[in-house]
Every structure is written in structure tokens, then in C-alpha cells.
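Peer 1: Next comes the sequence, and after it the predicted model I'd like to discuss.
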Amino acid sequence: MRNQLQQEVGRLAAPVVPHFSAGRARVRLGVNTAIHDDTAAELESFARPLWGLAPLAAGKGEVPHAELWQRGLAAGSDPGHPEYWGEPGDRDQRIVEMAAIGFALALAPETFWDPLTGPERDRLARWLLSALPRETADNNWHFFPVLIGLGLDRVGVAYDHEPIAARLARLETFWLGDGWYSDGPTERRDYYVPWAMHFYGLLYARLTGKGDHFRERAARFALDFRHWFADDGAAVPYGRSLTYRWAQAAFWGALPFAGVDVLPWGEVKGYLLRHLRWWQGRPVTGPDGLLSIGYGYPQPALAEQYNAPGSPYWSLKAFLPLALPAEHPFWTAQEEPAPELPAVSAQSHPGAVLMRTDGDVTLLAGRQHHAWVRHGAEKYAKFAYSSRFGFSLPNGRLGLEQGAYDSMLALSDDGGAHYRVREEPMDPHVTADTVRSSWRPWPDVEITTWLTAAPPWHLRRHRIRTARALHTAEGAFAVDRDAGTDRETGTGYAWASAPTGFTGVRDLDGLREGEVIDCLPGTNVLARRTALPMLTGQLPPGEHWLRSAVLGTRNGPEAEAAWRRPPTLGDGT
């Protein structure tokens, strides 16, 4: 398996090679539409493959075309070269990519430092040093100067460590306890916790021999994080930067790298390898073999404002264990299947309740939000996120087909033309099986929502206090309709089934009408065309209660049997 992963890194990096510039410092993988400038985007495409190539080199694997990166490091850091990357400014994307270079120097100086001449090393060191005093975003970015410093330490470049200590001290303020960080002074506790905060902390602990608290925290986090992965290796798609794809499992590779043996090595190995296998064969590359912007397929609408063409190569973080020798117990252990976990896991720090149904995972969400990123409401504030069904983004705001309102209660005050949804949950509270939060789609409309795990169902209860008349539309999950669907609707229910799964929604009061919407193509993060069961109704001004039960599971007799046995008003509602 180690040899296969070494080959996989080479396979992923190979399509990048034809896009190197003449001086080897710039890599143009496409037209940059990110908020940072084109030079930073071309540096990003150059640097991000190093997240996989550096562990490959450190583990004595052969780095294909290593000379391209060696020549690029020399040219890009040379102010006199036409392909110079430029001085980093405050909050500059260059700082992010300089961290990848620092990581490469820290892990594999024999490949990325030693081949340079003395003047080339001096220029690269001076360029990296220029990032250390720069202002960064007040979140996981504080780790980037730390990683740059780790590279400088490894190659013997002196610098003032006091600003690095200040970075580490600021990062400590984001520690929440119980294994969890926030990504800065925000409500975000998404995949940046495992693939950034913990990942970088574990790098620091391993490479400095300090920071045992990073190991201890990661050990606690692992006990929660394993609930985010389905038995087949799929992670729950949730939050921003999903185009980083299998970086979702990078945490599992960082544990053995830093010697954190909280779980049996075979179990840790299973989480990582099943996840990587889950991605195999999915259409995540373009015709040229380059990784695309998107999640389950090329989907540019999923991109954040900071995603340039090279952004998806952040996914190579998952290959960190390649830095370990073949005799490490992570590699020699027999891969173990996912252990039997409790059906429900309540996690207060991320504001989530996770439930397992036939090996799939559904995350019930009620705390996090991020209004700045594109489609922030859909990435954070839907009611449920599924390892089987993913979630959907709008392709416009006119009508239900464009909105693709899966796992949302959409509200319209103009007769069903335009809808609003939950964007910013307030006053979150998590109990053993329920997430509660409040939200205001208009100043004169207040909604409190309770989401309760009742595997294989989840239950929703909404108390709506409105000063205006509303049209309502509440969605189940969206199911892939490309291979055909069976569907049925009536007063109080709607369901749709396809080879990929069964999903339906029941009105526990039997009042709303059921329908199945064919959403516009390219809205769901896993399936290109979907069908979405929904309940629709109308509310006059006043106080109202909406209660529903949603089922989402693999198709088959068990799904049909579950649908015939819906929960009642006494089951958590």
C-alpha cells in the first residue's frame, strides 16, 4: 500500500509538469479568478504539490521531475529574475504558499535545498524571512510563519524566534477544549480544525520535539472526528474549501507522523485508506488530468473567493505518512474496518449531532456560519449534511428548481418567487440528540428550530413567529436522478428513490403538500442532476409550528420498511 500511495503522488503531480514556465517558478493551470493576483496564483500551483512531494522525498521515494521544483525555488525567490514571486504583503496569499515551501525544506532539505547553489539558498532564505513579520489573517494563518520557521530551522538559517512564539500564543486563544479549536475568533469549527489547526500543530510537535499539548489535543479530537466518516470512507461534506477533497483525512495521516497512538494503528490506517479509496474513480479531474475546482465532480460554483486553479492540490496533505519509513507500525499494521460506533454522537463545540444509519453519516447542524464565503448559508447553515447525499448549492434564487433547497426550510413573502433560508444560527444549544438554534430571515420573522437524531430518521421542529404571510418549502435530501427515480407525493409526504439512495420527508401534522422537484443541474456537490422531495405550504401572520421527519438512507427493502414506520409526534418532537 505504501508503494501504491507513492505512485499516486507521482500520478497526481504529473499533469502539473507541462504547465511549468520557462524559468520553472510559475505554474499556470488555468485562468485565475481568485481574489489574489495572478503571480500568487501561479506560485500556489507551484507550491501546493509539495504537500505530497515533500513526504514522498522524506520517505526515500523517488520524486519525479524534482529538478523543476529545484529550479523554480531558485528563480522565484530571485528579485532579479523575470519570474520572481514578489515580496509578500500583509495578509498575502504568498504567505500561505511560502508555508508549503517551508514544509518541504523541513521534511526533505536533501531534495529541495541542498541542490541549490550558495547564492540561490541565500535568496530563498531572504525571501522566506520576509514573510515572518507580515500580518496574517487572525485564524489558522498564524501557523504559516511557524511552518516557514520550521523550514528555516532545518536548513540552518537564523532568525528571531520571538514573533513565532507570539504566533503560537495567539493560536492558543483559539483552543476550546475537548480536542476542539475554532478557526480564529469565530463560530467556525469545520475541516480547518483537523486539516489545519491539528495538522500544523502535529507537524510542529514532531519537527521540534516540543508541543506535547498538540499531541494530547489531537488524541482527544480523534475520538470525535471518527464520527465524521462513513463506513465506506466518505466524509461528511460540510463547510468551506471542499475542493481540497481528501485533505479531509489528512488528520489521520498526521497522527502517526507525530506518534499519537490514541487508536490502534490499523484503525487509523483504515480511516485514511478507505477515504482515499472512496475518491478513486470519481470524476474530479479534467481531460488534462488536473484536479478540478469542485467536490464530487468539476463544479466551479463551489469555489471560494480564494480558490485559484491550483487550490485543489492542498488535497496532497493526506499523503504525509509517506514520510514515515516502511517499517513504521502504521505501515506494518493490518488495516482494520471501521469499528462499531454509537448511532448518535453529540458534539457541542462544532454545534452538531452526528448520526449513523447503515454505515452512512448525517450531520445535524445548528451553530456555525460564514457569511463571507460564497454560498456560506448552504455550506454551514443547512439542517443536515449527508455522506451519501451531500448537499446542494443554489443556481439562482427564483423558484424551487434554482434554489435546490435540500435540508432547508425556505421561506417566501412574494408568492413563491424568491426564498430566504437560515443563514446565521443564533443561540445554539446541543443536547444528547438534539441541536437547537434560532434565526431571523426577516426582522419581523423569528424561527426556532430543533433538529433531533432518531436513526434512521431525523426530526425537525420549527416554531415560527411571523408578522407577514409566508410560502414555505422544506426539503429532504437530494438524490441522484441520472439513473432514473421512483417517486411518490401526497398530502403530508414526498419521497424519491434511485440506485444511490432513498430519501423522503413526512409532515408529522399531515398538513403540507408533498412534491418532488427536479433541481437545476450542477447544484449538488455529489450528483450532477438531482430530485428533491419537499413539503410546501402557506402561513398567515402569527405563530405556527411545523414538524417533519426526514429519511435518507441506502436504497432497498430496509429503506421501504423504514418509510412505512415513520416516527410520531412523541419521538423527540
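Peer 2: Happy to help now that I have it. Keep in mind the model is a prediction, meaning the values are calculated, not measured.

Peer 1: Only C-alpha atoms from now on, for both contacts and neighbour counts.
Peer 2: OK.

Peer 1: Helix or strand for the residue nearest to residue 563 when sequence neighbours are not counted, just tell me which one.
Peer 2: The shortest distance from residue 563 to any non-neighbouring residue, by CA to CA, 6 or more residues apart in numbering, is to residue 551 (7.4 Å). Assigned by DSSP states H and E, residue 551 falls within strand 542-553.

Peer 1: centroid residue for the protein?
Peer 2: residue 242 (4.2 Å; CA atoms, centre = their mean).

Peer 1: unless I'm mixing things up, that residue is touching residue 295, no?
Peer 2: Yes. Using CA atoms under 8 Å, residue 242 makes contact with residue 295 at a distance of 6.0 Å.

Peer 1: Identify the contacts common to the two.
Peer 2: residue 302 (CA atoms under 8 Å, 6 or more residues apart in numbering).

Peer 1: this is the other structure I want to compare:
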Amino acid sequence: TNWLLFAAMNEAFLLSIGEEWDPVRIDLAVRKINEWYVGDGWYADGPHFHFDYYGAYVIHPFLVEILEVLVATNAKFNSLHAKELLEQATKRMQRFGESLERMIGPDGSYPPIGRSLTYRTAVFQPLGLLAWRKKLPKSLSEAQVRSATVAAQRAVFRSPTNFDAKGYLTLGFTGHMPALADWYSNAGSMYLTAESLLALGLPAADPYWASSGQPWTMRRAFGGEAFAKDYYVDY
């Protein structure tokens, strides 16, 4: 499951700072996650596919960032070809990002599917990471992604009940909805939503922020404008 990546990320951090690390944890996580790839940019969270956003919350970004560390440190073990796997994982995350962008409705809403919805806009972490790293797929312009994800942020955080009297995030999705919380959820967990803000790592003058807004796929489609045809990938 995605928990394998939590352990692997810890080891990748130790490797990145020159400390003793356990390659077995990284090797196991990378191999199992790739084993659970189901196609067209989607991973299963374990041997069975769950239709939820864990590919966005954990799997895509963690896998890419772990492999980036392996490539940067030139770590070699167990015939794991990190450079090739990183290229593959990045392409898969780009494809997943295309699917995420298409899920954002004309008003910024998106499907409330699967568990852990209380992580709110963390679902857009892959788009934020790709934008920050300047690796968005050619099919998605920076202005298009910014416009879509800002609309989603506004749709989710419109209600003041997203925050309690002290200004802390509440358990919920588009407001205080404690019934949506999972047994492993707590007030601190809600801040995973901040992962959707990775593009804030870009300076204000960057084209991602400075360019004029553009309509995203759903807005084009339901506004009667031409929009790109979707497709499947076999990588």
C-alpha cells in the first residue's frame, strides 16, 4: 500500500543527507508500486484497485521524489534502474495530471470520490509538483492549470466552516463535515491539503503566475468551445 512509500521516503531522505539508509525499504516500495500499476496513469493502492485519490495524495509524488533522490545520488542496488524508472514515473504522473485537470468542473468542483476526502485539495498535488518542476505535459498550459486549480481551491474553501474559531482547519471537505472523517483522520491530517500549493514555490513573476488566465477543459467543453480530445497511454 501507500504506506510502503512513507518508509521509503524516510530512507530516501537519509540517503540524500549522507546518512545510513536501508535500500531494502526503497527497493520494496518501488517494485511493489510498479507492480500495482493498472494503466493510463493510475496505480492501485495495493493488489486491488480502489477508486480514490491516493494516487495524488501519496503514490505519484512520493514515487517520483524517491526516484529523484536515487538518480541524484547515483545509488545502485538490486538492479533497480532508477533513471529509467524516474522517466517512466514522471510520464505516468503527467498522464494522471491530465486526468485530474479534466475532473475540475466549470465552477471548480470535482468528484468527491473515495476515502480521505478531508484532505481536500491535496488531490491536486501532482499538478502542483509538475508545475513547480516545470514538467507539466505539453497538453496542459501553465495558465490553464493555474486557472483550474485556483477555481478548485475557491470551490472547496468558500465556506467559512472550513476553519474553526481559532482559524484551524476542520474535519470536512467543503466545510465542517465530521462524518466524512476516517478513523485515522485528525486535525493535523487536514493540512495535507497544503500539498496542492506547491506551485507557490515559483516566484510571482514566473509565467505560471504572471500569464493571463485560460479556460480549462471542463470550462471549454461546457462553454461550447473546442477542447482537446482525450486518449489512453500504454506506459
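Peer 2: Arrived safely. Computed from a predicted structure; not experimentally measured.

Peer 1: Can you calculate the TM-score here?
Peer 2: The TM-score (TM-score structural alignment, normalised by the length of structure 2) is 0.78; 209 aligned residues with a CA RMSD of 2.6 Å.

Peer 1: burial of the residue nearest to residue 563 of structure 1, as a residue count?
Peer 2: 23 (other CA atoms under 10 Å).

Peer 1: any idea what it aligns with in structure 2?
Peer 2: By TM-score structural alignment, residue 551 of structure 1 lines up with nothing in structure 2.

Peer 1: What ranges does structure 2 have for its strands?
Peer 2: 37-39, 42-43 (DSSP state E).

Peer 1: Select the longest helix from structure 2.
Peer 2: Assignment by DSSP state H gives helix 82-103 as the longest helix of structure 2.

Peer 1: Was I right to think residue 1 of structure 2 contacts residue 48?
Peer 2: No. Counting by CA under 8 Å, residue 1 of structure 2 stays clear of residue 48, with 9.9 Å between them.

Peer 1: In contact with residue 71 of structure 2: list those residues for me.
Peer 2: Per CA under 8 Å, 6+ apart, neighbours of residue 71 of structure 2: 82-83.

Peer 1: wait, what's in contact with the residue located most distally from the centre of structure 2?
Peer 2: The outermost residue of structure 2, judged against the average C-alpha position, is residue 165 (29.5 Å), by CA atoms, centre = their mean. Contact criterion CA under 8 Å, 6+ apart gives no residues in contact with residue 165 of structure 2.

Peer 1: again, but for residue 50 of structure 2
Peer 2: By CA under 8 Å, 6+ apart, the contact set of residue 50 of structure 2 is 44, 114.

Peer 1: Tell me which residue of structure 1 matches up with it.
Peer 2: Aligned partner of residue 50 of structure 2 by TM-score structural alignment: residue 188.

Peer 1: again, but for residue 10 of structure 2
Peer 2: Using TM-score structural alignment, residue 10 of structure 2 pairs with residue 148 in structure 1.

Peer 1: Please name the nearest non-neighbouring residue to its match.
Peer 2: residue 102 is the one closest to residue 148 of structure 1 (CA to CA, 6+ apart), at 4.2 Å.

Peer 1: Pull the number of nearby residues for the one you found.
Peer 2: 27.

Peer 1: is it true that it touches residue 153?
Peer 2: No. The pair residue 102 of structure 1 / residue 153 is not scored as a contact, 9.4 Å apart, by CA under 8 Å.

Peer 1: ok so, going back, Throw the strands of structure 2 into TSV and include distance to residue 208 of structure 2 and mean neighbour count, thanks.
Peer 2: Formatted as TSV, the strands of structure 2 follow (distance: least, CA to CA, whole Å; neighbours: other CA atoms under 10 Å):
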stretch	distance to residue 208 of structure 2	mean neighbour count
strand 37-39	29	15
strand 42-43	26	24
